[in-house]
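> Prediction below, plus the sequence it came from.
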Amino acid sequence: MAMVDAHPENGHPAAPGWFDISTPDAARARDFYRQLFGWQVNALNDTYAFVSGSDGAPAGGIGQAGPESPYTGIVPFFPVDDVTTALARAEELGGKRTMEPQHAGEGRIAAFTDPDGNTVGLMSP
């Protein structure tokens, strides 16, 4: 997956690079979105599945939310150069950290809520 420079001053506005749907009933959500959008669903286990469109490339995921989940709902993940730096900047601007930086696949992810309470994800190589 190609990462974009998420710094608007460099002429590259951030665009979502992934989405995640976290729900109390992942099986129901997988079926709903598969029927609605025709997504291909590749369940990794009982709690998480990759979803993709007609080209077969994963574009997002649907996961089982539990009591310890850092968020529920649909969360866009934006590519950044460095998750830790971007998360610190979000906090400086009034955001609140909801998921600490952690390894995921071949990169790192984290999440925060913006000043209005919207959950936003970050992803970096």
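Perfect, thanks for sending it.

> going forward, measure contacts and count neighbours with C-alpha atoms only.
Will do.

> Distance-wise, check Asn45 relative to Ala88.
Plainly put, Asn45 is 32 Å away from Ala88 if you go by Cα to Cα, to the nearest Å.

> if you count what's nearby, which of these two comes out ahead?
Ala88 (14 against 8; other Cα atoms under 10 Å).

> Which of the helices or strands spans that one?
helix 83-92 (DSSP states H and E).

> Longest strand in this protein, please.
strand 96-104 (DSSP state E).

> so which strand or helix has the closest residue in space to Val51 that isn't next to it in sequence?
Distances taken as Cα to Cα, 6 or more residues apart in numbering put Val41 closest to Val51, at 4.7 Å, once the chain neighbours are dropped. For Val41, the host element (DSSP H and E) is strand 40-43.

> here comes the other one, which I'd like you to weigh against the first:
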Amino acid sequence: MPEMIRHAPGWPAWVDLLTPDLASSKAFYSELFGWHGYTLTTPSFGDYEIFTLGDAQGPEVAGMQELPDDTQASSWTCYFMTEDVRATLETIRDEGGQELIAPFWIADLGEMALCCDREGADFALWRPGNLRGAGVVDEPSSMCRVELACHDAEEARRFYGRVFGWNVAERQGPSRRTEWRLGEWPLGGLVSIDELRPHGLGDQAHWVPFFQVTDCDAAVARAARYGARPLLPATDASLGRYAVMADPVGAHLAVVAPPEP
């Protein structure tokens, strides 16, 4: 499989899961995607689980850590690459976003900060150390895109365009989906919360990671057998056949089978 050497600034480079039950979540994603993993223990950060593809020595695809507070909701966090965390945070604040967690290093893996846009959709910044980000993308069982659900699409275009230099392309079809691009490379999408609300995806702006699969319907059925709850049923779109679900601890994710070339 092709492995990533580096991620460009502004690219969705990493995702990690906050869960109240590490063992349960590890078992679920092992069954759903065939992920393996290993645990890093650091004095300042505690345990951090690294999911890998293929076997325990395979490329890194995602991370996982335990929720520090059981009253918090489980969630996936999308990380975007930056060469200067503090400079990007300054731009985020200038554009109306907020810093939620100040920059800090996770051992020698990299420097991160947690922030949110003007509507409150949270995301993280990542400046790599020894962990450059996902070691493989756009392959089965790895992250292939991220999508933002929001109320004000125009404001989102302006905010992320200023922060990360993204541009947009409109997709035709029944769903009003805007494609985010970094240069000419598509990296994700933008959808209206109004379209998602009937499916129980809530009213709060949020980011959702998409993981590539070879068969969307089979992946949804497999996830349901291991405790996932369907939110948006398998649907055909320009990006392929995709579905959105809540995993057994309530974190939202999507799976997508790209169209045949």
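Thanks, I have it. Predicted model only: the values in this text are computed from it and were never measured.

> counterpart of the residue nearest to Val51 of the first structure in the second structure?
Mapped onto the second structure by TM-score structural alignment, Val41 of the first structure lines up with Val168.

> State the number of residues packed around that match.
By the criterion of other Cα under 10 Å, Val168 of the second structure has 18 neighbours.

> That one and Phe28 of the second structure, how far apart?
Applying Cα to Cα to Val168 of the second structure and Phe28 of the second structure gives a distance of 34 Å.

> Help me confirm that the match of Val41 of the first structure comes into contact with Trp180.
Yes - applying Cα atoms under 8 Å as the test, Val168 of the second structure and Trp180 come out as touching, 4.8 Å apart.

> Show me where the second structure has its helices.
22-33, 85-94, 153-164, 193-196, 216-225 (DSSP state H).

> Make TSV out of those and add distance to Leu100 of the second structure.
Conversion of the helices of the second structure to TSV gives the following (distance: least, Cα to Cα, whole Å):
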stretch	distance to Leu100 of the second structure
helix 22-33	24
helix 85-94	10
helix 153-164	16
helix 193-196	23
helix 216-225	32
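
> Quick one: closest of those helices to Leu125 of the second structure.
Minimum separation from Leu125 of the second structure across the helices of the second structure (Cα to Cα) falls at helix 85-94, 6.5 Å.

> matching residues in the first structure for that closest one?
Counterpart in the first structure of helix 85-94 of the second structure, with TM-score structural alignment as the criterion, is absent.

> Report all helices and strands that that helix contacts.
strand 98-106, strand 110-116, strand 122-128, helix 153-164 (3 or more Cα pairs under 8 Å, 6 or more residues apart in numbering; DSSP states H and E).

> got the contact list for that helix?
82, 98-99, 103, 111-113, 115, 117, 125-127, 159, 162-163 (Cα atoms under 8 Å, 6 or more residues apart in numbering).

> Determine which two of those are furthest apart.
Taking Cα to Cα, no two of these sit farther apart than Glu111 and Phe159, at 22.5 Å.
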